[in-house]
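[1] Please find the sequence and the predicted model below.
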Amino acid sequence: MAATPLTPGTAATARPRVLRRVLWAFQVLFGLFLIVASALPKFAGQKDAVETFAQIGWGQWFRYVTGAVELAGGVGLLVPRLAGAAATGLVGLMIGAALTQILVIDPVWALMPIGMGVVFALIAWDRREQTRELVRSLTR
C-alpha cells in the first residue's frame, strides 16, 4: 500500500479536530462528575458536604446554591451550544473553590479546582465562537 502524502494544510486541520475531541471527552467526563459526584451529594445532604459547608461558615443555603451552579454547569457542558458559556461560568466557580480551599479548608486540595479550572478555560477558549453566537442570539 502506498502512503498518502500529507500536505502542510492536512496536519494543520487535523490538529484542531484532535484537540476538539480531547476537549469534548473532558467536557463529558467533567459534566458527569459535576452532576453525579459533586452536585447530587450536596442536594442529598451527604454528611461530608454538610460538614464542609459548615466549616466554610456561610450556612447550608450556600451548599444548595453551589450544587445548583454545579448541576447547571455540568448539564451545560453536555450541550454543545451551551458548553462554552458553561465552561466560562465554571472557571469562576473553580476560582471560588480554590480560594475557599486555600483560605478555609486545606490548601493542598486547591489543586483539584485549579486543574479543573484550567480545563474549563481551555473549553471556554475553544468554544468562544459558539458562546458569542449564543450571546448574539439572546440579544436579538
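    Nice, I can see it. This one's a predicted model, so the numbers in the text were calculated from it and none came from an experiment.
[2] Please count neighbours and contacts with C-alpha atoms only from this point.
    Fine.
[3] Endpoints of stretch 32-41, how far apart?
    Between the opening and closing residues of stretch 32-41 we find a distance of 13 Å, counting by Cα to Cα, to the nearest Å.
[4] This structure: strands as residue ranges?
    In chain order, the chain shows no strands, with DSSP state E as the criterion.
[5] this is the other structure I want to compare:
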Amino acid sequence: MNARASADKRPPGTTVRPQRTTALVSRLMGMETEYATLAVDPQNLSSEDLPASLFVYEQICEAIRRDQPTAKGLFDSEQMFLASGGAVTFESNPAMHDLPGGLIEIATPEVRSPEELLTCQRSIDQLVADATAESETSYDLRVLKNKL
C-alpha cells in the first residue's frame, strides 16, 4: 500500500471528483422595464391638446436613433432594437395611440451575470431619461419608471 492510499480515509471503490471551477449551467438573463410617459402641462391644456402617446413614443425613439444605431422590428414596425441588443417597445392598445400618456418598455440585452444586468438596467434608465430630455418637441416630456 502506498502512502497516498493509506492517508485516504474514503471507502474502497469511491471515486474522487475534481472540484468544480465553473458554473454548472450558464444562463442568460435580461429585464424589461416599463416607463410611463407624460407631458407636463404648465399651460393648463385640455386633454385633447396634450400630445398623443404614439407621438411621445416616436419623439423618444427619434432621440435614441440620433444617439446610436438602431433597427426596426421585423414583425412590429414600432419596435426598435438597440445596438447593445436591447429593445424599445411601445406598450399600448392601438385604440389608445391618440390618447395622452402611454407606456414605453425597454428590455436590456441578455447577459450572463447579475452585475452585467444591473449595469445594463442603469444604462437604459439613463438612455430613456436623456432621450426624453433631448426630444425635439415643444412639450415638456417626462418618463416615470413604472416597474423594476
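    Good, I have the coordinates. All of these numbers come straight from a predicted model, not from anything done at the bench.
[6] TM value for the aligned chains?
    The TM-score (TM-score structural alignment, normalised by the length of structure 1) is 0.32; 72 aligned residues with a Cα RMSD of 4.6 Å.
[7] Show me which positions of the strand ranked longest in structure 2 end up buried.
    Looking only at structure 2 and at elements set by DSSP E, the strand with the highest residue count is strand 32-40. Counting neighbours by 16 or more other Cα atoms under 10 Å, one finds that the buried residues in strand 32-40 of structure 2 are 32, 33, 34, 35, 36, 37, 38, 39.
[8] For the last one, give its distance to residue 124 of structure 2.
    Which is residue 39 of structure 2. Taken as Cα to Cα, the spacing of residue 39 of structure 2 relative to residue 124 of structure 2 amounts to 20 Å.
[9] Residue 9 of structure 1 - how many residues pack around it?
    Per other Cα atoms under 10 Å, the neighbour tally for residue 9 of structure 1 reads 8.
[10] Would you mind measuring from it to residue 18 of structure 1?
    Residue 9 of structure 1 sits 15 Å away from residue 18 of structure 1 when distances are taken as Cα to Cα.
[11] do the same with residue 74 of structure 1
    Taking Cα to Cα as the measure, residue 74 of structure 1 and residue 18 of structure 1 are separated by 22 Å.
[12] out of these two, which sits in the busier spot?
    In this comparison of residue 74 of structure 1 against residue 18, neighbours counted by other Cα under 10 Å, the higher total goes to residue 74 at 27 against 11.
[13] Residue 32 is in contact with the more buried one, correct?
    Yes. Using Cα atoms under 8 Å, residue 74 of structure 1 is in contact with residue 32, at 6.4 Å.
[14] Please name the residues that touch the residue nearest to residue 27 of structure 1 when sequence neighbours are not counted.
    Across the structure, with Cα to Cα, 6 or more residues apart in numbering as the measure, the residue nearest residue 27 of structure 1 apart from its sequence neighbours is residue 77 (5.5 Å). With contacts defined as Cα atoms under 8 Å, 6 or more residues apart in numbering, the neighbours of residue 77 of structure 1 are 27, 28, 30, 31, 83, 84, 86, 87.
[15] What residues sit buried inside the helix ranked longest in structure 1?
    In terms of residue count, the longest helix belonging to structure 1 (DSSP state H) is helix 8-32. Neighbour-count burial for helix 8-32 of structure 1, counted by 16+ other Cα under 10 Å, picks out 23, 24, 26, 27, 28, 30, 31, 32.
[16] nearest to residue 13 of structure 1, of these?
    Using Cα to Cα, the shortest approach to residue 13 of structure 1 within those belongs to residue 23, at 16.0 Å.
[17] if I look at that closest one, how far off is residue 112 of structure 1?
    18 Å.
[18] Residue 72 of structure 1: how many residues sit nearby?
    Here the count is done by other Cα under 10 Å, and residue 72 of structure 1 has 18 residues near it.
[19] That'll do, ta.
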